[in-house]
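1. I would like to see how this sequence folds:
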Amino acid sequence: MAVEMSRERFEELVGDALDEVPEELLALMNNVVILVEDDPPANDPDLLGLYEGHALTDRGWDYSLVLPDRIFLYRRPILRICDSEEDVVDEVAVTVVHEIAHHFGIDDERLHELGWD
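-> Have a look, this model is predicted:
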C-alpha cells in the first residue's frame, strides 16, 4: 500500500538523507544540484531517481561553463513502493546514495555488486 506524504515532508527526508552522507564526500561533489520532482519522465514511470550530467570521472580539462548536473528524486514512485514512513526514509536514503554514486562515476553494475540495489 502506498504511503501518503506531503511534498514538504518528503523534501525534509531528502535533507535528512543528505545529512547522513559523510561531509568529506559532500565536499567532493562539484557543480551538482539535488531536486525533488513528483513524477519521473513519462517513458519510465517507475524510476525512483536519476542522475543527469557529467560524472566527475568523465570531466576533462575542457569541463567549464556548464549548467550544474542534476540529481532527481521522484516522490510519487518512491511513495508508491513503500508501506510506511520508515520505508520511505530507507528508500530515500538508498536513492540518494545511488544517485550520488553516479556523480562519482560509479555505475549500476558496481552499485549492485556493493549491495546498493
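
2. From here on, just use CA atoms for contacts and neighbour counts.
-> Will do.

3. Hmm, Val92 and Val14 touching each other?
-> Yes: using Cα atoms under 8 Å, Val14 makes contact with Val92 at a distance of 6.3 Å.

4. Looking at those two, which has the bigger crowd around it?
-> Val92 (27 against 22; other Cα atoms under 10 Å).

5. And the host helix or strand of that one, what's buried?
-> Following DSSP states H and E, the helix or strand that holds Val92 is helix 85-103. Within helix 85-103, the residues scored as buried using 16 or more other Cα atoms under 10 Å are 85, 88-89, 91-103.

6. do the same with stretch 105-117
-> Ile106.

7. tell me how far that stretch is from the chain's mean position?
-> Centroid separation between stretch 105-117 and its chain, computed with Cα atoms, centre = their mean, to the nearest Å, is 14 Å.

8. Stretch 80-100 too?
-> 10 Å.

9. To check against the first, give me the structure of this:
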Amino acid sequence: MPAHMADAPAFCQVAPDAAAIEAMARAALARIPAPFAEHLADVVLLIEDYADDETLAALGIDEPIELTGLYHGRPLGEKSSFDSAAMPDRIHLYRLPILWEWIDTGVRLDDLVHHVVVHEVGHHFGLSDDDMHALEAAAG
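-> Next comes the predicted model:
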C-alpha cells in the first residue's frame, strides 16, 4: 500500500471504480491547453478494466497489466476528408493496470491518470515523447 494511504480510514481504501477514473480523465482533458483542446471534442473516452485479448495480441503484450491506456484512431495530421465514415477516435484507459501502477509507484492517482491521458492525447496529435512531456507540463 502506498505510504500516503497508510493512515487513511478503511473506507478510503476502496479501489476507485470506472466512474471515478473517468471523472479524473475528464478533468485531465479539461486542463489540456489550446490549441490542442479544440481538437478533442469528438474523441471518445472509454474506461475498461483491461485491454481485450485482440488488442494485447496486436501490440505484442503478454500481460494485460502492462497497458494503462491506448489511443485508437488516426493522428490528427494524417486525417483527410475521406475519414468521415471512420469510427471516432477513442482513448481507452485501462482501470486495473492504472490502479496497479498507482499502488506500485505511490504516485497520486489523479496525477497518474493525467499522465496517461496526456500521453494518449499526444498520440492523437502524432506528438513525440518530448512533445508529450511539454504538453503534460503545460496542462499541469
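
10. TM-score of the superposition?
-> TM-score for the superposed chains, counting by TM-score structural alignment, normalised by the length of structure 1: 0.79, backed by 112 aligned residues with a Cα RMSD of 2.4 Å.

11. For structure 2, which segments count as strands?
-> 44-48, 69-72, 90-94 (DSSP state E).

12. who's in contact with the second one?
-> Residues from elsewhere that reach strand 69-72 of structure 2 (Cα atoms under 8 Å, 6 or more residues apart in numbering): Asp89, Arg90, Ile91, His92, Leu93, Tyr94, Val116, Val117, Glu120, Val121, His123, His124.

13. re the thing from before, run the angle between the helix holding Val92 of structure 1 and strand 32-37 for me.
-> 140 degrees (axes from the mean of the first three to the mean of the last three Cα atoms, to 10 degrees).

14. Mind reading off the mean deviation between helix 85-103 of structure 1 and structure 2?
-> On superposition with structure 2, the mean distance recorded for helix 85-103 of structure 1 (mean Cα distance after the TM-score superposition for structure 1) is 1.4 Å.

15. Report all helices and strands that that helix contacts.
-> If you count contacts as 3 or more Cα pairs under 8 Å, 6 or more residues apart in numbering; DSSP states H and E, helix 85-103 of structure 1 packs onto helix 7-20, strand 49-52, strand 69-74, helix 75-81.

16. What lies in contact with it?
-> With Cα under 8 Å, 6+ apart as the criterion, helix 85-103 of structure 1 contacts 3, 13-14, 17-18, 21, 29, 48-51, 53-56, 71, 73, 78-79, 82, 107, 111, 116.

17. how far is it from where the chain is centred?
-> 6 Å.

18. The equivalent of Ala85 of structure 2 over in structure 1 - how many residues pack around it?
-> Mapped onto structure 1 by TM-score structural alignment, Ala85 of structure 2 lines up with Leu65. Other residues within reach of Leu65 of structure 1, judged by other Cα under 10 Å, total 6.
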